[in-house]
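Colleague: curious how this folds, go ahead:
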Amino acid sequence: MRSPKYHRIADDLRSQIRQGQLAPGDRLPSETATAAKHGTTVPTVRQAMAVLRAEGLVESRQGIGTFVRKTEKLQRRSRNRYGAARGRDGLLNNRFRHKIVFAGLQKVPDYVAEALGVNRGRAAVVRRRHLFDDAGNLQEIGASYLPRSYAEGTYLAKPAVVPKALFRCVEDITGRRYTHAQDQWDARPATAEEADAFGLTLGAYVMHVLHTARDQDGGVLEVSESIWPADRLALVDEYEIPQQDTGEPGGSDV
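Modeller: Next up is the predicted model:
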């Protein structure tokens, strides 16, 4: 079966953007011109534009028109983040301005409880943060969940930006060292609150990473999560390729 006409219009414009026929900052043809080209109506064209806005490819400017978005993707290089932060002062992500919007004891979501290895309904020391660029635009929503056993009653439970990377603060307090980390990535539609905070169209996707850090004995030191608009992020993973069988399961091929 043929796809709906607004999907075909979106496909055509998306192809032009990806092939460079429409460059970042270019104004798209008017709705009436696009409708005439495809032999359809303006409402159908508007449906196509809504799809492209949800994908982060275009933006509409009131009274002016619709333009190809200029996007500079953030790069997250998970494997070298800790090593790079050990050699300098400042926060783990020192590119953006940090605002702590909450710090203190709070019940954690079930998926965080599972990662922490605690029963559902338990509380942890939670630090919720927003990261802003130089223009004041929200770029990341994040939270760190710290076991009460070491974090309760410390400065980590207070709503202030810590003096250095959080993992270094945790190591100082506990005397334990971060030695192993796991990142679980998911792409999902933004919640209404996330869409409003990031200025996204409802239905736009975000990337959500759940990060679990452990010490040399396998104890969980921190669980954190970060959320970004999907069109603003590129995950970069560089690693050595084993030259012999490691005996480890490979999981599903993707």
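Colleague: C-alpha from now on. contacts and neighbour counts both.
Modeller: OK.
Colleague: hang on, Gly203 in a strand?
Modeller: No: counting by DSSP: H, G, I helix; E, B strand; the rest coil, one finds Gly203 to be coil, located in no strand.
Colleague: count of neighbours near it?
Modeller: 17 (other CA atoms under 10 Å).
Colleague: same check, this time on Ser149
Modeller: Neighbours of Ser149 using other CA under 10 Å come to 10.
Colleague: do you know how far it is from Thr32?
Modeller: In this structure, Ser149 and Thr32 are 63 Å apart, going by CA to CA, to the nearest Å.
Colleague: check Val209 too.
Modeller: Going from Val209 to Thr32 by CA to CA gives 41 Å.
Colleague: and the two? Which one has more around it.
Modeller: Set Val209 next to Thr32 and count neighbours by other CA under 10 Å: Val209 wins out with 18 against 13.
Colleague: one more sequence to fold, the one below, so I can look at both together:
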Amino acid sequence: MSSGTVADMVDDLRQRIDSGALEPDEKLPSTRVLMETYGLSDNAVYRAIALLKAEGYAYSRQGKGVFVRSRRALITGARRIRGITHPGERIEWRYSTRTEAPAWVAEHLGAGECVERARTVRRGDEIKEASRSWVHLDVVGVVPELDEARPCNPTWQAVYTERSGNPVKAVSVIADARIATDDDREALGLPAGTHPVLFTRTVYATGDRVIGVGESVPAPGNPVDLTEH
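Modeller: So this is what the prediction gives:
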């Protein structure tokens, strides 16, 4: 690219990171190389890097350069509804069952039966995240796949939106910590013992009605990023 703009550089690097061409913690090219690649001045390259950092795509290591930030930990909002995996990752389904809503779920969905689904996200042999979702039975009429032990492509929220015409939004996300439960340990492959873990809970709604909630537990060592993308 002989000449360009800050937006060109940002768009290109963003696409390369999203596609997996640039992997988490990979070092970005030097300022000089970026200047030559995108036909920009050093100040323009600095502005582009600052935008990538502000959007959560990059971070600096003092004296070492600029690196790609991992986008795995938490994808919220519309990005999470479109899909929860990144290139090289896969979903492994653990179970899907009808169950009575746990107390915290009932606070959002109402008491009674709902569909509970559990899965893990892996990159190679490494478990990156375990998650569960609880979905109102009304949604099953639109997305019957919820009762099956297989993924909804790309997610139940996106499928529901497409089929019903009613957009689903992630209306709130909270993060907290706890001692790993038996289910956490089983899903994440943790050994016996006491393991503190972080978790996030997301509430999904269409219009003014909550139709699902989700809980994600990243494997120890994976950060939780509450930035909305």
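Colleague: the stretch 101-250 of the first structure: helices as residue ranges?
Modeller: 110-116, 148-151, 166-174, 192-198 (DSSP state H, counting those that start in this stretch).
Colleague: minimum distance to Leu131 of the first structure: which of these has it?
Modeller: Closest to Leu131 of the first structure of the helices of the stretch 101-250 of the first structure, according to CA to CA: helix 192-198, at 11.0 Å.
Colleague: and that closest one, how far out from the chain middle?
Modeller: With CA atoms, centre = their mean, to the nearest Å as the basis, helix 192-198 of the first structure stands 13 Å off its chain's centre.
Colleague: report the buried residues of it.
Modeller: Neighbour-count burial for helix 192-198 of the first structure flags Glu194, Ala195, Phe198 (criterion: 16 or more other CA atoms under 10 Å).
Colleague: centroid residue for the second structure?
Modeller: When CA atoms, centre = their mean is applied to the second structure, the residue found nearest the centroid is Ile75 (2.7 Å).
Colleague: I'd say it and Glu228 touch.
Modeller: Yes: using CA atoms under 8 Å, Ile75 of the second structure is in contact with Glu228, at 7.0 Å.
Colleague: contacts only, for the corresponding residue of the second structure for Arg214 of the first structure.
Modeller: Applying TM-score structural alignment, one finds that Arg214 of the first structure aligns to Ala205 in the second structure. Contact analysis of Ala205 of the second structure by CA atoms under 8 Å, 6 or more residues apart in numbering lists Val168, Lys169, Ala170, Val171, Ile211, Gly212.
Colleague: can I get those residues in TSV with neighbour count?
Modeller: Converted to TSV, those look like this (neighbours: other CA atoms under 10 Å):
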residue	neighbour count
Val168	24
Lys169	20
Ala170	21
Val171	14
Ile211	22
Gly212	26
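Colleague: want to try JSON lines for those residues, with distance to Asp18 of the second structure as columns?
Modeller: As requested, the contacts of Ala205 of the second structure are exported to JSON lines (distance: CA to CA, whole Å):
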{"residue": "Val168", "distance to Asp18 of the second structure": "23"}
{"residue": "Lys169", "distance to Asp18 of the second structure": "21"}
{"residue": "Ala170", "distance to Asp18 of the second structure": "21"}
{"residue": "Val171", "distance to Asp18 of the second structure": "24"}
{"residue": "Ile211", "distance to Asp18 of the second structure": "29"}
{"residue": "Gly212", "distance to Asp18 of the second structure": "27"}
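Colleague: if we can go back for a sec, quick one, which of the helices of the stretch 101-250 of the first structure gets closest to Asn94 of the first structure.
Modeller: Of all those, helix 166-174 sits nearest to Asn94 of the first structure, with 11.7 Å by CA to CA.
Colleague: any buried residues in that closest one, and which?
Modeller: Neighbour-count burial for helix 166-174 of the first structure flags Leu166, Phe167, Arg168, Val170 (criterion: 16+ other CA under 10 Å).
Colleague: and for stretch 34-48 of the first structure?
Modeller: Residues of stretch 34-48 of the first structure classed as buried: Thr34, Ala35, Val42, Thr44, Val45, Arg46, Gln47, Ala48 (neighbour count, 16+ other CA under 10 Å).
Colleague: and the residue nearest to the centre of the second structure, how far from Asp225 of the second structure?
Modeller: Noted for Ile75 of the second structure: a distance of 8 Å to Asp225 of the second structure, by CA to CA.
Colleague: now Asp138 of the second structure
Modeller: Using CA to CA, Asp138 of the second structure is found at 31 Å from Asp225 of the second structure.
Colleague: equivalent analysis for Asp147 of the second structure, please.
Modeller: Taking CA to CA, one finds Asp147 of the second structure at 30 Å from Asp225 of the second structure.
Colleague: Ala106 of the second structure now?
Modeller: The gap separating Ala106 of the second structure from Asp225 of the second structure is 26 Å, by CA to CA.
Colleague: so what corresponds to Cys152 of the second structure in the first structure?
Modeller: When the first structure is aligned by TM-score structural alignment, Cys152 of the second structure is paired with Val162.
Colleague: so what's its match up against?
Modeller: Here Val162 of the first structure is in contact with Leu91, Leu156, Cys169 (criterion: CA under 8 Å, 6+ apart).
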